[in-house]
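Undergrad: Have a look at this prediction, sequence included:
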Amino acid sequence: MSKWFHEHQGRYQVLIAEMDDTIIGWASLNRYSNRCAYDGVADLSIYIERSYRGKGTGKALLQELEQIARLNQFHKIVLFTFPFNNLGQGLYKKCGYREVGVFQNQGILDGKFVDVMAMEKVL
């Protein structure tokens, strides 16, 4: 984890959401690619603790992270989500993200292949 945090400085930042001294969520801008042609594109990671989902924490983190992305000269944010993550996709779509496509058998979850949906937002 310390290596991951060390890599998230400067343009690639991490935001933490807390309530009553408890971390309830986080979001980060990650390097999309090491190729300089993609320096204006950030990859988004976001996690909200289950009992806090659907209560505005994700939206607040996402909106703040988009402002940080703009200030750091990113012109686009991409993200990857499971197609069955309807709550997350609802948030992303409300915030202006669009579905780009679905990678079939992209990952493994609980020992089974899962598809992964790509989404993007031009800032």
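TA: The structure has been received and is ready for your questions.
Undergrad: okay, CA-based contacts and neighbour counts for the rest of this
TA: Will do.
Undergrad: those strands in this protein, which residues are they?
TA: Secondary structure of the chain (DSSP state E): strands at 14-19, 22-31, 41-48, 76-81, 98-109, 112-122.
Undergrad: Can you lay out these as a markdown table showing distance to W4 and mean neighbour count?
TA: Formatted as a markdown table, the strands of the chain follow (distance: least, CA to CA, whole Å; neighbours: other CA atoms under 10 Å):
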| stretch | distance to W4 | mean neighbour count |
| --- | --- | --- |
| strand 14-19 | 10 | 14 |
| strand 22-31 | 10 | 18 |
| strand 41-48 | 12 | 20 |
| strand 76-81 | 18 | 20 |
| strand 98-109 | 21 | 13 |
| strand 112-122 | 23 | 17 |
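Undergrad: Arrange these in a markdown table, one row each, with distance to G54 as further columns.
TA: Formatted as a markdown table, the strands of the chain follow (distance: least, CA to CA, whole Å):
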| stretch | distance to G54 |
| --- | --- |
| strand 14-19 | 14 |
| strand 22-31 | 12 |
| strand 41-48 | 9 |
| strand 76-81 | 16 |
| strand 98-109 | 19 |
| strand 112-122 | 19 |
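Undergrad: So which of those is nearest E64?
TA: Counting by CA to CA, E64 lies closest to strand 14-19 out of the strands of the chain; the figure is 8.4 Å.
Undergrad: Could you list every helix and strand in contact with the closest one?
TA: Judged by 3 or more CA pairs under 8 Å, 6 or more residues apart in numbering; DSSP states H and E, the packing partners of strand 14-19 are strand 22-31, helix 57-71.
Undergrad: Take this one as well and set it beside the first:
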Amino acid sequence: MTTIRPVTEADADAITAIYAHHVLHGTGTFDIDPPGVAHWRHRIAEIRARCWPFLVAERAGRVLGYAYAAQFRDRAAYRASCEDSIYIAEEARGGGVGTVLLGALIAAAPAAGFREMVAVVGGPEPASVALHGKLGFREVGRLHDIGEKFGRSLDVLFLQRTL
């Protein structure tokens, strides 16, 4: 059974490994070099300090994915809008973990003062687009040929939903 729970600093190693796989093999993130565990420890602390939701999906003590919401942009007028980030371990993809995890993040975000959620999907990764669409996000914009990774020019898709 998959459990959704708040992140702890002890999850940093697992999060680092999950994200590194997506950096090195996918286009959902435009990072080229995977950040190390120190980056993730700092990111976890930063999000928790702001009381924004940062959740992990866990089964039998193993982290299968993580998701967090952070303010969409730094300027004050964006304070009620967040951007979600969700990454699932390769071995857990397609098993419903993403649906449960993103659903829990959507449910938790209003308590942090957010009323709109934006997904910024690189590539755009079809699985991420499908996941977000399944949970009520709609396409609101696209930047064409804005990034380059693996020798390909890539779009970025903006999806949005009211919380």
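TA: Good, I have the coordinates. Worth saying up front: this structure is predicted, and the values here are computed from it rather than measured.
Undergrad: sorry, back to before: out of the helices and strands packed on strand 14-19 of the first structure, which comes closest to Q9 of the first structure?
TA: Q9 of the first structure sits nearest to strand 22-31 of all these, at 9.7 Å, using CA to CA.
Undergrad: returning to that earlier point: could you dump the helices and strands packed on strand 14-19 of the first structure into TSV with distance to F82 of the first structure added?
TA: Rendered in TSV, the data for these read as follows (distance: least, CA to CA, whole Å):
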stretch	distance to F82 of the first structure
strand 22-31	17
helix 57-71	16
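Undergrad: Tell me which of these lies nearest to A118 of the first structure.
TA: strand 22-31 (15.0 Å).
Undergrad: Where in the second structure does the closest one align, residue-wise?
TA: Mapped onto the second structure using TM-score structural alignment, strand 22-31 of the first structure spans residues 62-71.
Undergrad: Now do that stretch: everything it contacts.
TA: Counting by CA atoms under 8 Å, 6 or more residues apart in numbering, stretch 62-71 of the second structure makes contact with 11, 14-15, 18, 47, 52-58, 78-89, 92, 97-98, 101-102, 105, 109, all of which sit outside it.
Undergrad: what does stretch 146-157 of the second structure give?
TA: 27, 30, 32, 119-124, 139-145.
Undergrad: Just the endpoints, please. Distance across it?
TA: 10 Å (CA to CA, to the nearest Å).
Undergrad: related to what we said a few turns ago, for the match of strand 22-31 of the first structure, give me the average deviation versus the first structure.
TA: Here stretch 62-71 of the second structure, set against the first structure after superposition, deviates by a mean of 1.0 Å using mean CA distance after the TM-score superposition for the first structure.
Undergrad: same question, stretch 116-123 of the second structure
TA: Compared with the first structure after the fit, stretch 116-123 of the second structure shows a mean deviation of 1.4 Å (mean CA distance after the TM-score superposition for the first structure).
Undergrad: From the chain's centroid, how far away is that stretch?
TA: Centroid displacement of stretch 116-123 of the second structure relative to its chain, using CA atoms, centre = their mean, to the nearest Å, is 9 Å.
Undergrad: Kindly report the same for stretch 128-137 of the second structure.
TA: Distance, centroid of stretch 128-137 of the second structure to centroid of chain: 12 Å (CA atoms, centre = their mean).
Undergrad: Could you list the buried residues of that stretch?
TA: Judged by neighbour count using 16 or more other CA atoms under 10 Å, the buried positions of stretch 128-137 of the second structure are 128-129, 131-132, 137.
Undergrad: Can you tell me which of those residues lies closest to L163 of the second structure?
TA: So of those, ranked by how close each gets to L163 of the second structure (CA to CA), first place is F137, at 10.0 Å.
Undergrad: That closest one touches L163, doesn't it?
TA: No: if you go by CA atoms under 8 Å, F137 of the second structure and L163 don't touch, sitting 10.0 Å apart.
Undergrad: how about K134 of the second structure, what's its match in the first structure?
TA: Aligned by TM-score structural alignment, K134 of the second structure pairs with K94 of the first structure.
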